[in-house]
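In: Sequence and predicted structure below; questions after.
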Amino acid sequence: GGFPMEKTSPMRRLWQLAAAEHRRLRMAIALAAIGVLAGIVPYWAAAKMITALLSETPAAPHFYFILCLAAFVGYALRSILYAQALALSHRAAFAVLRDIRTRILEKLPKLPLGVVIQHASGSMKHTIVDQVESMERTIAHLWPELTANTFGPLCIFVYLLILDGRMALLSLVSIPVGMIFMAIVMRDYEEKYAGAVQTTNEMNAAVVEYIGGIEVIKAFNQGAASYEKFSEKVRANASYYYRWMLHCQLPMSLGKVVSPTILITVLPVGWLLYQDGTLPMDVFIQTIILSLGIAGPLLASLNFIDALAKVGTTVDAVDEFLSAEEQRHAIESRPIETTDIIADHVSFSYDGTKNVLNDISLMIPSGTLNAFVGESGSGKSTLARLIAGYWDVKSGMIRIGGRDLKDIPLPQLYDMVSFVAQDTYLFDDTIRANIRLGRLSATDAEVERAAELSGCADFIRRLAHGYDTVVGSGGSHLSGGERQRIAIARAMLKDAPIVILDEATAYIDPENEAIIQRAVAQLITGKTVIIIAHRLSTITDADTIFLIADGTVSAKGTHAQLLSDSSAYRSMWQAHIRAKDGEENA
């Protein structure tokens, strides 16, 4: 599972996520801090030299030589240590990103399948790729550089306090004034960034949808309308960023102009104190030179304000995945003798408010052919997906072979059920590899036998590369009927004892319908079968037909029983016959 969800600050949460790399990151921070101290040496050496040159008794040449050497060593050390710190922090950062992505990808299969399917693929890609990537800057630069950029000015300030408290305070006056302008921008930064993530997610989803639906768009000549929707999201994204930057520009510019003007206070006031005799010449010179090293690093650290504000939104998006509720099932496999399916007072809601299923109870005996029929949105697909383990039931219970689904480990449950949906997804791989997904250990002969039984063999033989033909992304090189038959071949190869067909003949043209029906007949022989059907003629020989309306079983029985006993089923059958006659007469 994910981390416990007590509300921690984003930076602390990121530090938790980077737990495996703490040693490297601490080392990087320490090296950067030592590098900063070394970087102060050239300033100190320059101040000493100028003081010596202005004093009445000039120092010996070797004095200047030693100071020059000290400045060079300090500068060289700073560069070497800084480079080492960044090398370490970058290695740590990429290891952390790898770990976070691995954990998200390990988490995805443990989430309810339905939850994953409901997510727009564009927003998922944005979190796993783009948002996780945006953490790199924070991890690799923020911790070592922010430490260095704040630790350095702090050391200089402490040294100036020792030299002269008045001058130390003077050297800071312009910085808070500049910071006030920066603070104006930061007031609503997190909220603004969250809005930016949302508009980018919407744009990504629109891009994926536009590209995925290009065939439909062209076929229905909806190019202009669909392109308008797509470009509207792109424009909305651009205009959001433009307005946000416009809002930030003036205060950020003022902050960056005002903060470094340290000498505005140090020079005139220091001169007056020197004239007064209360400030020695060497302290005055050291203050001038060292105070120049305060504002630069602090301003550099302001570049991380952006990264700091983003961390919250990014960590939240990652945590949404890592702490999402997993399906909790038994770990140990259980012997299951039969495949009776019992739904016992099952209610189910996707959003926790509106029930899709209301107190459904039904019994499906092992080895029987059953059908779920009903209007679109009646809950029949949801019930089938619950039986297949896409979600866990919160209210009521589903049992297979007398065992509560939660007592059956998910891998065992998935092995027991073959689910053939109307939207068949094929991977951009060969036909052989796509069928073999049903059982990875299957031999070529077994794959070809499944293809033969499911009516695929004829069209596969006609393809240039036969079984080694690559099907394209999502199976785009094949027709709907061909994809459907490959899905049935895959299910045959899996040879699971329970088969659920969700509108499996939905896309089939009349010529292919007979082939598919034969394939389905082969697939379901001797199995416990649930068919979700719109075409009632395909399920007239079912042992039990369950009529589902408004999330409940309103009637059940054989086709003949329902025709005589259920007016709702009768009117559905008559509408189906009229539609069929219409097709045949057309």
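Out: Looks like it arrived, so ask away.
In: from here on, contacts and neighbour counts on C-alpha atoms
Out: Will do.
In: which residues sit against stretch 447-459?
Out: Contacts of stretch 447-459 with the rest of the structure, by Cα atoms under 8 Å, 6 or more residues apart in numbering, involve 432, 435-436, 482, 485-486, 488-490, 492-493, 515-516, 518-520, 522-523.
In: and with 6 Å instead?
Out: Residues outside stretch 447-459 that contact it (Cα atoms under 6 Å, 6 or more residues apart in numbering): 485, 489, 492-493, 515, 519.
In: Tabulate those residues in CSV, adding columns for neighbour count and distance to residue 133.
Out: Below are these laid out as CSV (neighbours: other Cα atoms under 10 Å; distance: Cα to Cα, whole Å):
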residue, neighbour count, distance to residue 133
485, 29, 40
489, 29, 40
492, 27, 41
493, 24, 40
515, 18, 49
519, 22, 46
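In: Looking at the residues you listed, which two lie furthest apart in space?
Out: 493 and 515 (17.7 Å; Cα to Cα).
In: could I get the contacts of stretch 447-459 as a markdown table with distance to residue 242 and secondary structure?
Out: Formatted as a markdown table, these follow (distance: Cα to Cα, whole Å; DSSP: H, G, I helix; E, B strand; the rest coil):
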| residue | distance to residue 242 | secondary structure |
| --- | --- | --- |
| 485 | 50 | helix |
| 489 | 53 | helix |
| 492 | 55 | helix |
| 493 | 55 | helix |
| 515 | 57 | helix |
| 519 | 57 | helix |
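In: for comparison:
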Amino acid sequence: MIRMLLRVLGREYAQPVRRTVALMTTTAVAEGLSYALLIPVLPALFGSTPADAWPWLIAFGAAVAVYAVLRYLGDLSGFRAGTTLLHGMYYRLGDHLARLPLGWYNARRVGEVSVLASQGVLQAMGVIAHLLAPFIFACVTPLTIVAVILAVNWQMGLAALVAAPVVAAIQLWAGRSMAATDAERAERDHDATGRVIEYLQAQPVLRAGGRTVERFRLLDDSLREVQRASRRSLLSALPGAVGLTLAVQAVFTGLLVLGAYLALGGTIGAAEVLTILVLAARCADPLLSLADIGGKLRGARSELARLDAVLRTGTLPEAREPVRPESHDLEFDSVAFRHGDRTVIGDVSLSVPEGQRLAVVGPSGAGKSTLLQLIARFYDVDAGAVRVGGVDVRSIDTEVLMSRIAFVFQDVYLFDGTIEENVRLGRPDAEDAEVRAAATAARLDDVVERLPGGWAANVGEGGALLSGGERQRVSIARALLKDAPIVLLDEVTSALDPVNEAAVHEGIERLMAGRTVVMVAHRMRTVQRADRVVFLDDGRIAEEGSHDELLRRGGRYAGFWHLSMAPG
């Protein structure tokens, strides 16, 4: 468990974890040894001079005080280590997720990652703060007490020692029997989370279909499966808990019988037997708590295994000796890219000189957006190379590559914050005047003036409080503020009304000025402003040339153009 925890977190966290484990183990041993001072106390109390017990009682009080200090330091160390690990885990998970290929993400993983980043990380990292100390005390303190009993009477010590392998065997058996139900419950939890997200996202469709009152069957079925899996998990835990209780009670009963036999035979005094039984009773509570602690540790281990699986997912490799491009022309050299078994891009070769504009058109599913994503290295190609300034994007440091590219998507996502905060994502250290200038160029200042809060107006989660056109203006202002030499545009005006489309086009024109541009467009009027046009079909270049040349040829592009210009 600890090894997996350190593997998930990294070697830099090993020292505080080991220090915490050592301190907690020392505290557990100190607690067990402190009970050894009860051995002379009871015989003295039952003897002819009870006052002889005072020195031992004082020593016992001092030992308890030392234990209390150690326990405080151990718990404090556990909480501090847990907080540090939680902080480090969130940073490591977030950094890793940001470097995973976009192809790794799908609808199912949205639910998995949301559960993992909230409940999973807290549960896994809570091991150090909340579970490690109880587990160590439940294991180490009883063993220390058994060692003390062995020192007092070897027969009763050996009888008490029988509990160790019995308890360990029951815990292993319970863990194995519950492994399947625990995994099933976790699987059902993740499925249900995905269904909840789907239900929320599908509200417009459900309401449009008049199903605002009707329950969502897929979500109901998923929640019922969670209920059934939870019931099976609880039932599978009962045999282990009952077995552990019976084992502890059986060992204690055996000690009682053996102690009575030895006392009646004169081998040991009644006071010593009573002392040993008191010590044995002190072992019972921590041993019985192992059933609950074991279940929580198994849950935490499952979450750790999921975190480990995510962190082991391969990221896009970084070049050992990155090269910085000196220019900003673009080139596709015999590029092929597959998504699963499907070839999305097949043997594409084209170039975009620095400062020129390339328009990519074609039917839906032709691979147009994928071309843009390959330039930004959202994926790595399966064959050929994508180059920026003559340098393969795989040889460019990711931060350097991203600093050279401004990407404006069709579907704009804004973070839940103010308009200004969302614009400043393009360049956080920009001066206020630069932010205002970018907003003016993107025609965003019109939006800011209309909103009650102005620049401090909140856009809502995902930009829900703004219209589609207003979100696009924020996105363009963000790209203008970034001032990157390469601009990638992905159908940015395909879903806008005429007023917003005119405003966005004006902003786009300012954004494209003097930059290397690759634009994907469905509205063919946008294509006329390009220096060259590529018609993509089924992942391959069907036609290439200027707008006028392609119209004169009367091929696929001309058909697209005339169809888009047709009235109605």
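Out: That came through fine. This is a predicted model, so every value here is computed, not measured.
In: ok, residue 561 of structure 1 to residue 360 of structure 1 distance?
Out: 21 Å (Cα to Cα, to the nearest Å).
In: same question but for residue 110 of structure 1, I mixed them up
Out: Taking Cα to Cα, one finds residue 110 of structure 1 at 26 Å from residue 360 of structure 1.
In: likewise residue 192 of structure 1?
Out: Distance of residue 192 of structure 1 to residue 360 of structure 1, given as Cα to Cα: 46 Å.
In: again with residue 77 of structure 1
Out: In this view, residue 77 of structure 1 and residue 360 of structure 1 are 74 Å apart by Cα to Cα.
In: cool, residue 61 of structure 1 as well?
Out: Where residue 360 of structure 1 is concerned, residue 61 of structure 1 sits at a distance of 97 Å (Cα to Cα).
In: who's more crowded, the two?
Out: Ranked by neighbour count (other Cα atoms under 10 Å), residue 61 of structure 1 and residue 360 place residue 360 first, with 19 against 8.
In: Figure out how far the helix or strand hosting that one is from the centre of its chain.
Out: Residue 360 of structure 1 is part of strand 355-364 when elements are defined by DSSP states H and E. From the chain centre to the centre of strand 355-364 of structure 1 is a distance of 33 Å (Cα atoms, centre = their mean, to the nearest Å).
In: any residues touching it, and which ones?
Out: For strand 355-364 of structure 1, contacts defined as Cα under 6 Å, 6+ apart pick out 340-349, 379, 551-552.
In: in structure 2, what residues pair with it?
Out: Per TM-score structural alignment, the counterpart of strand 355-364 of structure 1 in structure 2 is residues 343-352.
In: now stretch 504-517 of structure 1
Out: The aligned range for stretch 504-517 of structure 1 in structure 2 is 492-505, by TM-score structural alignment.
In: What residues sit buried inside that stretch?
Out: Judged by neighbour count (16 or more other Cα atoms under 10 Å), stretch 492-505 of structure 2 contains these buried residues: 492-493, 496, 500-501, 503-505.
In: all strands of structure 1, in order?
Out: Ranges of strands in structure 1, per DSSP state E, are 341-349, 355-364, 369-373, 395-400, 403-404, 417-420, 498-502, 528-532, 544-549, 552-557.
In: okay if I get those as a markdown table plus distance to residue 298 of structure 1?
Out: Shown next, in a markdown table, are the strands of structure 1 (distance: least, Cα to Cα, whole Å):
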| stretch | distance to residue 298 of structure 1 |
| --- | --- |
| strand 341-349 | 53 |
| strand 355-364 | 56 |
| strand 369-373 | 68 |
| strand 395-400 | 57 |
| strand 403-404 | 61 |
| strand 417-420 | 60 |
| strand 498-502 | 62 |
| strand 528-532 | 66 |
| strand 544-549 | 67 |
| strand 552-557 | 66 |
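In: Select, out of these, the one closest to residue 212 of structure 1.
Out: For residue 212 of structure 1, the closest of those is strand 417-420, at 21.5 Å, according to Cα to Cα.
In: That closest one vs structure 2, average distance?
Out: After superposition onto structure 2, strand 417-420 of structure 1 sits on average 0.9 Å from its aligned residues (mean Cα distance after the TM-score superposition for structure 1).
In: Packing partners of that strand?
Out: strand 498-502 (3 or more Cα pairs under 6 Å, 6 or more residues apart in numbering; DSSP states H and E).
In: between the strand it packs on and strand 528-532, how many degrees?
Out: Angle between the axes of strand 498-502 of structure 1 and strand 528-532 is 10 degrees (criterion: axes from the mean of the first three to the mean of the last three Cα atoms, to 10 degrees).
In: mean per-residue distance, strand 498-502 of structure 1 to structure 2?
Out: Looks like 1.0 Å for strand 498-502 of structure 1 (mean Cα distance after the TM-score superposition for structure 1).
In: what does residue 425 of structure 2 align to in structure 1?
Out: For residue 425 of structure 2, the residue aligned by TM-score structural alignment is residue 437.
In: Quick one: neighbours of the closest residue to its match other than its chain neighbours, just the number.
Out: Leaving aside its sequence neighbours, residue 437 of structure 1 sits nearest to residue 490 (Cα to Cα, 6 or more residues apart in numbering; 6.5 Å). If you count neighbours by other Cα under 10 Å, residue 490 of structure 1 ends up with 26.
In: What distance do you get for residue 232 of structure 1 to residue 121 of structure 1?
Out: Computed as Cα to Cα, the residue 232 of structure 1 to residue 121 of structure 1 distance reads 19 Å.
In: whoops, residue 393 of structure 1 was the one
Out: In terms of Cα to Cα, residue 393 of structure 1 sits 25 Å off from residue 121 of structure 1.
In: Between those two, which has more neighbouring residues?
Out: Neighbours were counted for residue 393 of structure 1 and for residue 121 using other Cα under 10 Å; residue 393 has more, 19 against 15.
In: In contact with that one, which residues?
Out: Contacts of residue 393 of structure 1 (Cα under 6 Å, 6+ apart): none.
In: what does residue 530 of structure 1 align to in structure 2?
Out: Counting by TM-score structural alignment, residue 530 of structure 1 lines up with residue 518 in structure 2.
In: So its match is in contact with residue 361, correct?
Out: No. Using Cα atoms under 6 Å, residue 518 of structure 2 is not in contact with residue 361; the gap is 10.8 Å.
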